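>>> Build me a structure from this.
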Amino acid sequence: CGVMPPACKRHFIQDACLYECSPNLGPWIQQVDSSWRRERILHVPLCQEDCHEWWEDCKDFVTCKEDWHKGWNWATGTNRCPWGSICRPFKEVFPQPKDLCEKIWSHSYRYSRARRGSGRCIQMWFDPARGNPNVAVAKYYAWRRRVASPATWMDDLAPEMGTAASALPGSYLLLLGLQLLLLG
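The predicted structure follows:
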């Protein structure tokens, strides 16, 4: 559908780096039985800002597919749009940032209402000199997976740290923090 603009492409490069190199995606690794891989990530809670910025930087670029994991025409040896498909702007294929984040890679990501720095969502973008915020997020969800029911362990408990978390007693927050440290 054309050459991807650099502002949009940088998000796909960062996405590939996160997927290929992050040691903090363990809570979301699922076994799969496909011809091209044995495991995948599923429903990784991606921070709200990351989804919004990705969508904003790509909304005018065009694509012929909603799900980039499968369905390409590989007849030439490289991925091409399926025969009969039409190239349309991202903002038509993915009307909202949530649609882009959740659909482009077959639900590898889940749009999170949590914001960067909340400790409840994975950040695609962060300054490594200030530490990796995704370490605490992975530990939190690994802990949730052990103590919560399978249906609810991925729920955002505190989408806005300034409101929901402030309702928790301070002793609970202290114990939770200590437990997360001990998990490391």
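>>> Please make it C-alpha for all contacts and neighbour counts, starting now.
Fine.
>>> so where do the helices sit in this structure?
Applying DSSP state H to the chain gives helices spanning 6-21, 48-58, 90-93, 97-103, 134-147, 170-183.
>>> okay, those, which one's buried deepest?
helix 97-103 (a mean of 22; mean count of other C-alpha atoms under 10 Å).
>>> Now do it: distance to the chain's middle.
Relative to the chain's own centre, helix 97-103 is displaced by 9 Å; criterion: C-alpha atoms, centre = their mean, to the nearest Å.
>>> on contacts alone, who are the packing partners of that helix?
Applying 3 or more C-alpha pairs under 8 Å, 6 or more residues apart in numbering; DSSP states H and E, we find helix 97-103 packed against helix 48-58, strand 109-111.
>>> Quick check: which of the helices of the chain is nearest to S34?
Of all the helices of the chain, helix 6-21 sits nearest to S34, with 17.9 Å by C-alpha to C-alpha.
>>> what inclination does that closest one have with respect to helix 48-58?
Between helix 6-21 and helix 48-58, the angle comes out at 140 degrees (axes from the mean of the first three to the mean of the last three C-alpha atoms, to 10 degrees).
>>> Residues in contact with helix 6-21: which ones?
Contacts of helix 6-21 with the rest of the structure, by C-alpha atoms under 8 Å, 6 or more residues apart in numbering, involve L25, W54, D57, C58, F61, M124, W125.
>>> one more time with 7 Å, if that's ok
Helix 6-21 is contacted from outside by W54, D57, C58, M124, using C-alpha atoms under 7 Å, 6 or more residues apart in numbering.
>>> And the furthest pair within the residues you listed?
Maximum distance among the contacts of helix 6-21 (C-alpha to C-alpha): 15.6 Å, for C58 and M124.
>>> Select, out of the helices of the chain, the one closest to V32.
helix 6-21 (16.0 Å).
>>> That closest one: how far from the chain's middle?
With C-alpha atoms, centre = their mean, you get 11 Å for helix 6-21.
>>> hang on, the earlier thing: and of the helices of the chain, who's closest to C81?
With C-alpha to C-alpha, the closest approach to C81 among the helices of the chain belongs to helix 90-93: 14.1 Å.
>>> please give me the structure for this one as well, since I'd like to look at both together:
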Amino acid sequence: MGWWWRFLLGLWAVPPTCTGHELLNVCMNAKPHKPEPGPEAELYEECIPWKDNACCTASTSWEAHLDVSLLYNFSLAHCGIMMPDCQRHFLQAICFYQCSPNLGPWIQQVGKGGLGVDPRGQVERVLDAPLCLEDCERWWADCRTSHTCKSNWLGGWAWSRGKPRCPERASCRPFPHHFPTPADLCERIWSGSFRASPERRGSGRCLQKWFEPTRGNPNAEVARHFASPARSWARCPGLLAFLLLLPLLS
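Take a look at the predicted model:
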């Protein structure tokens, strides 16, 4: 039997869950995500859109809104008071990251694929999740008059009394100094967690970091579009092992 027929037989033997569906309606293996998504009637403020199906708890949603977030032990006001419109975008982004069950196609294991070690000690993280064009543009526009001292907030902070501070000689400057374009803000702020998509809201090809709760979650359709067996290999070790052994069978 030739290698091609062995390949086809191997694919026919792959469990049905290894088709991309296991990337849908899932939570990251990361603190403080729930093991599985489900209803959360008491989510707080900017996290409310996910109340019908969330990877976060009510407690997590409340902690995300504190002046010094208990989730990351981090303050958005590290360079003075952040403007309310700018702060709202960050709270929405945090809720999106913590609560969304639609990030499966972009979940990656930390320590593999060049991701390095996550300073928060997470096993998994999101990489290159495509945010809609309007989300990046509005986020950048509303933060133009706020200040920060770093372009990558995921690490590299100086610590003092258990709190992250701006590194020495890193002066606080308006956001456009660190993020000249909306794409720079979306892609740099959390070390590639998000990618600036050229697609617009409603296209079914990009994710909204916030949406009107009464209109349903548009990101479920986007996750279905991007879910594929190729992206599923990390969650389907049997399929991956077979493909690695394939050359030895020929």
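>>> before we move on, back to that, redo the helices and strands packed on helix 97-103 of structure 1 as a markdown table? Include distance to C87 of structure 1.
Below are these laid out as a markdown table (distance: least, C-alpha to C-alpha, whole Å):
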| stretch | distance to C87 of structure 1 |
| --- | --- |
| helix 48-58 | 14 |
| strand 109-111 | 23 |
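>>> Any idea which of these gets closest to R38 of structure 1?
Here strand 109-111 is closest among those (C-alpha to C-alpha), at 17.9 Å.
>>> Okay, buried residues for the closest one please.
Y109, R110, Y111 (16 or more other C-alpha atoms under 10 Å).
>>> Those into TSV, with extra columns for distance to S85 of structure 1?
Output for those, formatted as TSV (distance: C-alpha to C-alpha, whole Å):
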residue	distance to S85 of structure 1
Y109	25
R110	26
Y111	27
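>>> Start and end of stretch 80-88 of structure 2, how far apart?
Taking C-alpha to C-alpha, to the nearest Å, stretch 80-88 of structure 2 runs 16 Å from one end to the other.
>>> matching residues in structure 1 for that stretch?
Aligned using TM-score structural alignment, stretch 80-88 of structure 2 spans residues 2-10 in structure 1.
>>> Could you do stretch 59-69 of structure 2 as well?
Stretch 59-69 of structure 2 corresponds to no residue of structure 1 when matched by TM-score structural alignment.
>>> just stretch 239-248 of structure 2 next, same as before
Counting by TM-score structural alignment, stretch 239-248 of structure 2 has no counterpart in structure 1.
>>> Mind listing what's buried along that stretch?
Under the neighbour-count rule (16+ other C-alpha under 10 Å), stretch 239-248 of structure 2 has L239 buried.
>>> Nearest residue to the aligned partner of V93 of structure 1 in structure 2 in space, please, no chain neighbours.
Superposed on structure 2 with TM-score structural alignment, V93 of structure 1 falls opposite H178. Leaving aside its sequence neighbours, H178 of structure 2 sits nearest to S151 (C-alpha to C-alpha, 6 or more residues apart in numbering; 5.4 Å).
>>> What is the neighbour count of the one you found?
Residues near S151 of structure 2, counting by other C-alpha atoms under 10 Å, number 17.
>>> so what corresponds to it in structure 1?
Counting by TM-score structural alignment, the partner of S151 of structure 2 is E66.
>>> Check the gap between that match and E102 of structure 1 for me.
Counting by C-alpha to C-alpha, the gap from E66 of structure 1 to E102 of structure 1 is 10 Å.
>>> what's the answer for A142 of structure 1, then?
21 Å.
>>> residue ranges for the strands of structure 2, please.
68-69, 74-75, 107-109, 124-126, 129-131, 147-148, 158-160, 163-165, 173-174, 194-196 (DSSP state E).
>>> Go through these and name the closest to N217 of structure 2.
strand 129-131 (14.4 Å).
>>> Trace that closest one over to structure 1 and give me the residue numbers.
Going by TM-score structural alignment: strand 129-131 of structure 2 matches residues 44-46.
>>> with structure 2 superposed, average distance for the matching stretch?
By mean C-alpha distance after the TM-score superposition for structure 1, the fitted stretch 44-46 of structure 1 averages 0.2 Å away from its aligned residues in structure 2.
>>> Of the helices and strands packed on helix 97-103 of structure 1, which is nearest N73 of structure 1?
Nearest of these (C-alpha to C-alpha): helix 48-58, 22.5 Å.
>>> Figure out how far that closest one is from the centre of its chain.
Centre-to-centre, helix 48-58 of structure 1 and its host chain are 11 Å apart (C-alpha atoms, centre = their mean).
>>> From the contact counts, what lies against it?
helix 6-21, helix 97-103 (3 or more C-alpha pairs under 7 Å, 6 or more residues apart in numbering; DSSP states H and E).
>>> Quick one: the ones you listed as a markdown table, columns for distance to P89 of structure 1 too.
Listed next are the helices and strands packed on helix 48-58 of structure 1 as a markdown table, based on distance: least, C-alpha to C-alpha, whole Å:
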| stretch | distance to P89 of structure 1 |
| --- | --- |
| helix 6-21 | 12 |
| helix 97-103 | 12 |
